[in-house]
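Enquirer: give me coordinates for this.
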Amino acid sequence: MTALTPAQLDRIVQAALDEDAPWGDLTSETLIPATAQARADLVAREPGVMSGGAVFAAAFRLVDPRIAVEQVVPDGARFNAGDRLASVAGPARAVLRAERIGLNFTQRMSGIATLTARYVDAVAGTRARIVDTRKTTPGLRVLERQAVRDGGGRNHRFSLSDAVMAKDNHLAVLTADGSSVTDALLAVRERMPHTAHLEVEVDRLDQVEPVLAAGVDTIMLDNFGLDDLRTGVALVDGRAVVEASGGVNLDTVGAIAETGVDVISVGALTHSVRSLDLGLDVVVGGP
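Expert: This is a model prediction of the structure:
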């Protein structure tokens, strides 16, 4: 797990603000008096799971630190359509300038958290953990990973620097000289830091034993059918963490979990998510 730091938060949000108003907000600066004040509520248009409260607040703080932000619904909490999630109050020009960026981040993060919660609910009662993948929006991984956690999911390795994860193309190169998979992986073990985790992907049952013989920590059963997943779990028999990947959606994840796997990785949590419908409504008669 990689926690979202204040420095990362400000860097990402400031980049978005600079993109959105590189020379100021021409509309608000033309239409809205400099002395005008505004209060607005972040309101849910549909039910979901809250995520991105700190990012939402940062958008307003970085535009004008005089804006007060109150988060009503905490990250990770479920809400209904019509619920007030947060409120902002301060100089109207600044509120309007920050509105779109604050919404963009919070809508996407809440969409990820909401979808993740649906997957987590679908495997309730099994041993399986729902985890994300590296199929994230470039530059926004730390936010999207936080949203997965807010939805009750777990994080896979954060980056290529965090673990050794040998997939089919890696194994093809490793064994091109005629080495066995076991010998190649044992050689990898010798070169790895002693604190590093070794995961290996297999796409056939006959690869399971040679990979386990190398003492891997996690074995990924990629695009296995349900019967082969059950067989694979039995073959591993607790000698490694078993991860299932490929062909995972809300219709299939429950049955996959019931095969006894430990981890189910779901790329759709971040690469195919729909942003949640949230709105920022200016309150008539606000300050």
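
Enquirer: please count neighbours and contacts with C-alpha atoms only from this point.
Expert: Noted.

Enquirer: run through the helices of this structure in chain order.
Expert: Taking DSSP state H to define them, one finds helices in the chain at 6-20, 26-31, 53-63, 92-122, 141-150, 168-174, 181-191, 208-212, 226-236, 253-257, 268-271.

Enquirer: okay, those helices in TSV with mean neighbour count and distance to Asp277 next?
Expert: What follows is those, written out as TSV (neighbours: other CA atoms under 10 Å; distance: least, CA to CA, whole Å):
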stretch	mean neighbour count	distance to Asp277
helix 6-20	15	20
helix 26-31	12	24
helix 53-63	22	15
helix 92-122	24	6
helix 141-150	25	16
helix 168-174	13	39
helix 181-191	16	47
helix 208-212	18	44
helix 226-236	17	35
helix 253-257	21	25
helix 268-271	22	17
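
Enquirer: among the ones you listed, which comes closest to Ala77?
Expert: helix 141-150 (8.0 Å; CA to CA).

Enquirer: mind giving me the packing neighbours of the closest one?
Expert: Judged by 3 or more CA pairs under 8 Å, 6 or more residues apart in numbering; DSSP states H and E, the packing partners of helix 141-150 are helix 92-122.

Enquirer: which one of the helices of the chain lies closest to Asp281?
Expert: helix 92-122 (9.9 Å).

Enquirer: one more, please, to line up against the first structure:
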Amino acid sequence: MFIHEIESFLEEDLGYNDISCTLVPEKLIDAIIFTKEDCTLAGLDEAKAFFDYFGLQYGTDCVNGDRLSKGDVIFSLHGSSHSVLRAERLVLNFLGHLCGIATNTRRCVDIARQYSDVRIACTRKTTPGLRKYEKMAVIAGGGDPHRFGLSDTIMIKDNHVKLMGIEDAIMSAGKKASFTQKVEVEAESAEDALRAAKAGADIIMLDNMEPGEVIDTVELLKRSSVPGHMVIEVSGGINADNLEEYAKTGVDVISMGSLIHRSHWIDVSLEIIR
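Expert: Next comes the predicted model:
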């Protein structure tokens, strides 16, 4: 986390007349941060950035990705009472939000692992300004971050296809792409998936297909001797409730916007102990 980011978050939270945090006497205190429910941990680095900014001493035996039980201590703190109070809400907000994403991701990864080694990935459906943190939380939960931005991979979506057609879009992308960039094509039917594969796509993303249709499309692509390096992904309307059926389809990647936008915050608290 960069200093300008920390100060932007602080400007929003502290405002111009912070009386509440300076109301108490300034003295050295000890405090702990603990989880009030079972969770998978994420957000340690963000919390440490705030502690460092305020000059607080901290200790932890945890690492991102740890499975915590209700009551487990995440951090012990020592420092100025004013600084602890000023850091409190921002740290708890980051931990609560990111632990929620990591916990949801871990749940989905555990479901999928019962049936296959498919990768569970998130999407670009993230909170503006918080994408890198949310995607790192997905990683902490055992998931794949997918693209961090449009420059990572060239994705040809339905609107590209409507404007250019699959073959022309793939050809144009191939001419403009760096050798480090892959070309991914969103396909809404088995026929489109096969056309994209034959035109040289690196990744075929099966969009909003039912599990049975996904199975048929995967089998069609394999019968057609598509290149061995090609990745088959499925996305659209997938969540923990229907993940099991998609994990059985034989795809390489399941991408889920719900890893982030359907995660609930974990209840994390700070308590002054001395």
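
Enquirer: re earlier: can you list the helices of the first structure in CSV and add distance to His156 of the first structure?
Expert: Supplementary listing: the helices of the first structure in CSV, determined by distance: least, CA to CA, whole Å:
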stretch, distance to His156 of the first structure
helix 6-20, 19
helix 26-31, 42
helix 53-63, 22
helix 92-122, 14
helix 141-150, 9
helix 168-174, 18
helix 181-191, 20
helix 208-212, 20
helix 226-236, 20
helix 253-257, 17
helix 268-271, 12
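
Enquirer: so which of those is nearest Arg39 of the first structure?
Expert: Of all the helices of the first structure, helix 92-122 comes closest under CA to CA, at 7.9 Å.

Enquirer: where in the second structure does the closest one align, residue-wise?
Expert: Aligned by TM-score structural alignment, helix 92-122 of the first structure falls on residues 81-111 of the second structure.

Enquirer: mean distance, that stretch to its aligned residues in the first structure?
Expert: In the superposition with the first structure, the average deviation recorded for stretch 81-111 of the second structure is 0.5 Å (mean CA distance after the TM-score superposition for the first structure).

Enquirer: stretch 216-228 of the first structure: which residues count as buried?
Expert: Neighbour-count burial for stretch 216-228 of the first structure flags Val216, Thr218, Ile219, Met220, Leu221, Asp222, Asn223, Phe224 (criterion: 16 or more other CA atoms under 10 Å).

Enquirer: the counterpart of the last one in the second structure: what's it in contact with?
Expert: So that's Phe224 of the first structure. Using TM-score structural alignment as the criterion, Phe224 of the first structure maps onto Met209 of the second structure. Contact analysis of Met209 of the second structure by CA atoms under 8 Å, 6 or more residues apart in numbering lists Glu188, Ser189, Val234, Ser235, Gly236.

Enquirer: most neighbours among these, please name it.
Expert: When neighbours are counted by other CA atoms under 10 Å, Val234 leads the contacts of Met209 of the second structure with 26 neighbours.

Enquirer: find the nearest non-adjacent residue to that one, please.
Expert: In this structure, Val234 of the second structure finds its nearest non-sequential neighbour in Leu206, 4.6 Å apart by CA to CA, 6 or more residues apart in numbering.

Enquirer: so the one you found makes contact with Leu194?
Expert: No - with contact defined as CA atoms under 8 Å, Leu206 of the second structure does not count as touching Leu194 (10.9 Å).

Enquirer: please enumerate the shared neighbours of these two.
Expert: Shared contacts of Leu206 of the second structure and Leu194 (CA under 8 Å, 6+ apart): none.

Enquirer: could you find the closest non-adjacent residue to the residue most central in space within the first structure?
Expert: With distances taken as CA atoms, centre = their mean, Arg145 lies nearest the centre of the first structure, 3.1 Å away. Of all residues not flanking Arg145 of the first structure in the chain, Asn155 sits nearest, at 6.5 Å (CA to CA, 6+ apart).

Enquirer: which ones are touching that neighbour?
Expert: With CA under 8 Å, 6+ apart, Asn155 of the first structure has these contacts: Met1, Val131, Asp132, Thr133, Arg145, Val148, Arg149.

Enquirer: out of the residues you listed, which are shared with the second structure?
Expert: Retained in the second structure (both residues aligned by TM-score structural alignment, their matches' CA atoms under 8 Å) from the contacts of Asn155 of the first structure: Val131, Asp132, Thr133, Arg145, Val148, Arg149.

Enquirer: now for these, which pair is the farthest apart?
Expert: Once CA to CA is applied, those give Thr133 and Arg149 as the farthest pair, at 12.6 Å.
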